[in-house]
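Chemist: What follows is a predicted structure for the sequence shown.
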Amino acid sequence: MRQSALTRAELLALPAIIDLETAGYALGLKRSTTYALAKRGELPVRPLLLGRARRVVTAELLDVLGVQVEEPFPATTP
């Protein structure tokens, strides 16, 4: 079992929406702590209830962690 949270590269490779357990892992939390915080509304990211599954928007997680997504190309002006 891994001891540390996700690396920057692993965070940037995550899909747009992830499960609650992965979000907790990225935050360095144990599974039980993640679910307890979510239940109390104290998780630093907003969990979404999709059916019976709880999910987290990855962009929100990256924002909380302070991970900047770099633009692959400079923005162009018309």
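Modeler: Structure received. Numbers count the residues shown, from 1 in each chain.

Chemist: CA only for contacts and neighbour counts going forward, please
Modeler: OK.

Chemist: residues contacting Val69?
Modeler: If a contact means Cα atoms under 8 Å, 6 or more residues apart in numbering, then Val69 has Leu12 as its contacts.

Chemist: That one: what secondary structure?
Modeler: coil (DSSP: H, G, I helix; E, B strand; the rest coil).

Chemist: how near is the residue most central in space within the chain to Ile18?
Modeler: When Cα atoms, centre = their mean is applied to the chain, the residue found nearest the centroid is Leu61 (3.5 Å). Leu61 sits 10 Å away from Ile18, taking Cα to Cα, to the nearest Å as the criterion.

Chemist: okay, pairing it with this:
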Amino acid sequence: MNGMTRTELLALPTTVDLVTAARALSIGRTLAYQLARAGNFPVPVLRLGTRYRVVTSGLLAVLGVERGTDTATVNAPTLRPVPGL
């Protein structure tokens, strides 16, 4: 199974499913579910009913990927002067 690029990792939403997290970690689906059931997945896993979710920030931390200031400024709103102030 192929991993994910830094760009793909930084584009992930706040939480991802277990299969996506497994892909980021370059492990297979079956192993990911086995590890999650045993409580040994390398990233904290949230179990919501019958579904597993992984918080992306934890995934990025384990992979050593940091959100740089360059990505933070891309999404920053443009400030415009308010007339009369």
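Modeler: Done, it's in. Since the model is a prediction, treat every value here as computed from it, not as a measurement.

Chemist: Could you get me the TM-score between them?
Modeler: The TM-score (TM-score structural alignment, normalised by the length of structure 1) is 0.85; 71 aligned residues with a Cα RMSD of 1.1 Å.

Chemist: With adjacent residues omitted, what lies nearest to the residue nearest to the centre of structure 1?
Modeler: Leaving aside its sequence neighbours, Leu61 of structure 1 sits nearest to Val45 (Cα to Cα, 6 or more residues apart in numbering; 6.1 Å).

Chemist: Kindly state which residue of structure 1 is aligned to Val62 of structure 2.
Modeler: Mapped onto structure 1 by TM-score structural alignment, Val62 of structure 2 lines up with Val64.

Chemist: whoops, Glu8 of structure 2 was the one
Modeler: By TM-score structural alignment, Glu8 of structure 2 lines up with Glu10 in structure 1.

Chemist: now Arg37 of structure 2
Modeler: Taking TM-score structural alignment, the alignment pairs Arg37 of structure 2 with Lys39 from structure 1.

Chemist: Count the neighbours of its match for me.
Modeler: 11 (other Cα atoms under 10 Å).

Chemist: thinking again about what came up before, so the residue nearest to Leu61 of structure 1 touches Val56, yeah?
Modeler: Yes: between Val45 of structure 1 and Val56 there is a contact under Cα atoms under 8 Å: 7.1 Å.

Chemist: biggest helix in structure 2, by residue count?
Modeler: helix 29-38 (DSSP state H).
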